[in-house]
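# got a sequence here, can you model it:
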Amino acid sequence: MRVMVMVKATEDSEAGVMPSSELAEAMGRFNEELVNAGVMLAGDGLKPSSQGKRVAFDGPRRTVTDGPFAETRELVAGYWIWEVKDMAEAVEWVKRCPNPMPGPSEIEIRPLYELSDFDEVMTPEATELHERTRRRLAGEHN
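Sure thing, here's the model as predicted:
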């Protein structure tokens, strides 16, 4: 099962406060442990929402809003994509994570949809299109 593990933003992360050298090293060791265990597929930190944009959709209209965005506790400051056997394994890994922020912080874990979750609505053509895209992302050909 693939999961997205999201480090929630804090006032410090939204202000662009960089982690201490100790925290950067501890997170590097944790990431290395995840990679060595075959769990981590991807991950990165996100710059503050003041450097971001949101695009709202309403039918054919698109409205672009510049950051920063309100409700810091609802924003994401970083993420990982992990491959785990189940949610319990993901929780155990998160519990081993160093506190990702200088003060109180929160990490959210969400399962990702797999193509098979859409079997009821997928046509053979749509399935092939998505599979072809997946293969290209994985560096495969054809």
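
# okay, CA-based contacts and neighbour counts for the rest of this
OK.

# what lies in contact with stretch 61-75?
Under the criterion CA atoms under 8 Å, 6 or more residues apart in numbering, residues 8-11, 14, 48-57 lie in contact with stretch 61-75.

# go with 7 Å
With CA atoms under 7 Å, 6 or more residues apart in numbering as the contact definition, stretch 61-75 has outside contacts at 8-11, 49-57.

# with stretch 10-28 instead?
Residues external to stretch 10-28 that are found in contact with it (CA under 7 Å, 6+ apart): Pro48, Ser49, Thr72, Arg73, Ala77, Pro98, Ser105.

# and of those, the nearest to Arg135?
Ala77 (29.0 Å; CA to CA).

# now that closest one: which helix or strand?
strand 76-83 (DSSP states H and E).

# rewinding a little: return the member of the contacts of stretch 10-28 nearest to Met87.
The closest of those to Met87 turns out to be Pro98 (CA to CA; 19.1 Å).

# specify the local secondary structure of that closest one.
Following DSSP: H, G, I helix; E, B strand; the rest coil, Pro98 is assigned to coil.

# let's see this one next, to set against the first:
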Amino acid sequence: MRFMIMVKATSDTEAGVMPDDSLMAAMVAYHEALAQAGVLLDAAGLQPSRAGWRIRYAGGRRTVTDGPFAESKELIAGYTLIQTRSREEAMEWARRFPAPMGALADGEVEVRQLYELDELPPGAALERFRELQAPQG
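This is a model prediction of the structure:
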């Protein structure tokens, strides 16, 4: 089972404020523990929304809007992708996630389970996705 731990953005992350050394040390220690347990798949911080864009689909058209985006509470500042044997194991790891903005600052992470291909309706398109995930030799 794969889960994504998403760190919600704040006005500081949107301003490009980098974590202090103690928070970085806590994040590194946490991710080292994930790696040592064999559950870490990926992790990264995201640049502020001013460096990104959105594509809106409406009426068969696509419209590109450059960042920044106003509502930081709707944005993601970073993520950690883990693979565990159960929802409960993922929850235990998520509970150990360091306070993302520092021990005394407000912050939030959201955890969502990823769909696995076996959970999707069968069909030709799904088989094409399976081929993309097959090891390349």
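
# find the centremost residue of the second structure, please.
Compute the mean C-alpha point of the second structure, and by CA atoms, centre = their mean the closest residue is Tyr79, 2.8 Å away.

# neighbours of the closest residue to it other than its chain neighbours, how many?
In space, and not counting its chain neighbours, Tyr79 of the second structure is closest to Met6: 4.4 Å by CA to CA, 6 or more residues apart in numbering. Counted with other CA atoms under 10 Å, the neighbours of Met6 of the second structure add up to 22.

# go on, Leu75 of the second structure?
Look at Leu75 of the second structure: counted by other CA under 10 Å, it has 19 neighbours.

# ok, the one 5 residues further on next?
Around Thr80 of the second structure sit 20 other residues, with neighbours defined as other CA under 10 Å.

# before we move on, what about Leu126 of the second structure?
14.

# tell me which element it is part of?
Leu126 of the second structure belongs to helix 124-133 when elements are defined using DSSP H and E.

# list the buried residues in that helix.
Buried residues in helix 124-133 of the second structure, counting neighbours by 16 or more other CA atoms under 10 Å, are absent.

# report the distance from that helix to the chain centre.
Counting by CA atoms, centre = their mean, to the nearest Å, helix 124-133 of the second structure is centred 23 Å from the centre of its parent chain.

# cool, and stretch 118-130 of the second structure?
Relative to its chain's centre, stretch 118-130 of the second structure lies at 24 Å (CA atoms, centre = their mean).

# likewise for stretch 81-98 of the second structure?
When distances are taken as CA atoms, centre = their mean, stretch 81-98 of the second structure is centred 13 Å away from the chain's centroid.

# ok, now stretch 78-98 of the second structure?
Using CA atoms, centre = their mean, the distance from the centre of stretch 78-98 of the second structure to the centre of the chain it belongs to is 11 Å.

# identify the residues contacting it?
Stretch 78-98 of the second structure is contacted from outside by 1-7, 26-27, 30, 39-46, using CA under 7 Å, 6+ apart.
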